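Engineer: build me a model:
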Amino acid sequence: MDTNFPDLRQFGGAEAFLRVCKPRVVLEMFTSKWTALVMGALLDGPRRFSELRRALDGITQKMLSQTLRTLERDGLVTRTVFPTVPPRVDYELTALGRSATGILEAIGAWAGEHADAVIAARTTYDARAAEPPRPVT
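Structural biologist: So this is what the prediction gives:
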């Protein structure tokens, strides 16, 4: 272990910094922007694949399929196939998925409140990064 960083596990809650811990595996699930957006699109109830695709500007069919499969595998979304012609498939948040929506809504609210500040910081950073290097005097 790097001696510059103390082992924070003794203080509790720091296991997520360890590569093999269970909380980290779950946290990684939410690092995809599409995970949060797909779950947000399902907040109002079940939706068909085509409805989700229309609602999520910029998502490809492949990425939506992959995200829904991952969310189903993780127990956050259910996939229900109705025996109609053509087959109808609905996606819906599970109880576990709904239990995570408060966190996602809080992140969304924070993003909305601070978007201008983040964009301004990026603009300032990019302008500084575009300047030629100055000699050290």
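
Engineer: from here on, contacts and neighbour counts on C-alpha atoms
Structural biologist: Noted.

Engineer: burial count for residue 93?
Structural biologist: Residues lying near residue 93 (other CA atoms under 10 Å) number 27.

Engineer: do residue 124 as well
Structural biologist: Other residues close to residue 124 by other CA under 10 Å number 11.

Engineer: for the comparison step, fold the sequence that follows:
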Amino acid sequence: MSGSGEPGERAARAIALRVFAAVSTKWGLRVLEEIAGGRTRFRELHRAIDGISFRMLTLTLRELEHNGVLTRYDHHTANPRVDYALTEAGTQLLATVHGLCGWSRTHLDSLLTAPAHRPE
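Structural biologist: As a prediction, this is how the structure comes out:
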């Protein structure tokens, strides 16, 4: 993702960097993985993700929605009911992340010998 390229390439790079930043937070990927099973309610997410505060879950969901990887469905009922689901882009992003995990498993032996992964 280097070089200036065409305007469309620059826009795609900028979007990718923003999405990667949102997903690579402490909670971003965890939230996406929980939502991957289908529409999920806020309380279900909070119960499923150990250690996340209500505030941090709210901020994470907003950031992921803002970046187009999940959608928020407000049912506009007397009892507030909101569901979250991955967008097509979010589903493909999660598949890409899982592909990266497969890559690391494939190359684990050689990666473990790199200075960054050696025990101190």
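
Engineer: what about the helices in structure 1?
Structural biologist: 22-29, 33-41, 49-55, 61-73, 95-99, 101-130 (DSSP state H).

Engineer: now those as TSV including distance to residue 83 of structure 1?
Structural biologist: TSV is the format used below for the helices of structure 1 (distance: least, CA to CA, whole Å):
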stretch	distance to residue 83 of structure 1
helix 22-29	31
helix 33-41	24
helix 49-55	16
helix 61-73	20
helix 95-99	24
helix 101-130	30
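
Engineer: of the ones you listed, which is nearest residue 84 of structure 1?
Structural biologist: Smallest distance to residue 84 of structure 1 across these (CA to CA): 15.3 Å, for helix 49-55.

Engineer: buried residues of the closest one, list them for me.
Structural biologist: 49, 52, 53 (16 or more other CA atoms under 10 Å).

Engineer: what does the last one align to in structure 2?
Structural biologist: The alignment partner of residue 53 of structure 1 in structure 2, by TM-score structural alignment, is residue 46.

Engineer: touching, its match and residue 58? I think so.
Structural biologist: No - applying CA atoms under 8 Å, one finds residue 46 of structure 2 not in contact with residue 58, separated by 9.6 Å.

Engineer: what lines up with residue 28 of structure 1 in structure 2?
Structural biologist: Counting by TM-score structural alignment, residue 28 of structure 1 corresponds to residue 21 in structure 2.

Engineer: that match - how many residues pack around it?
Structural biologist: By other CA under 10 Å, the residues close to residue 21 of structure 2 number 14.
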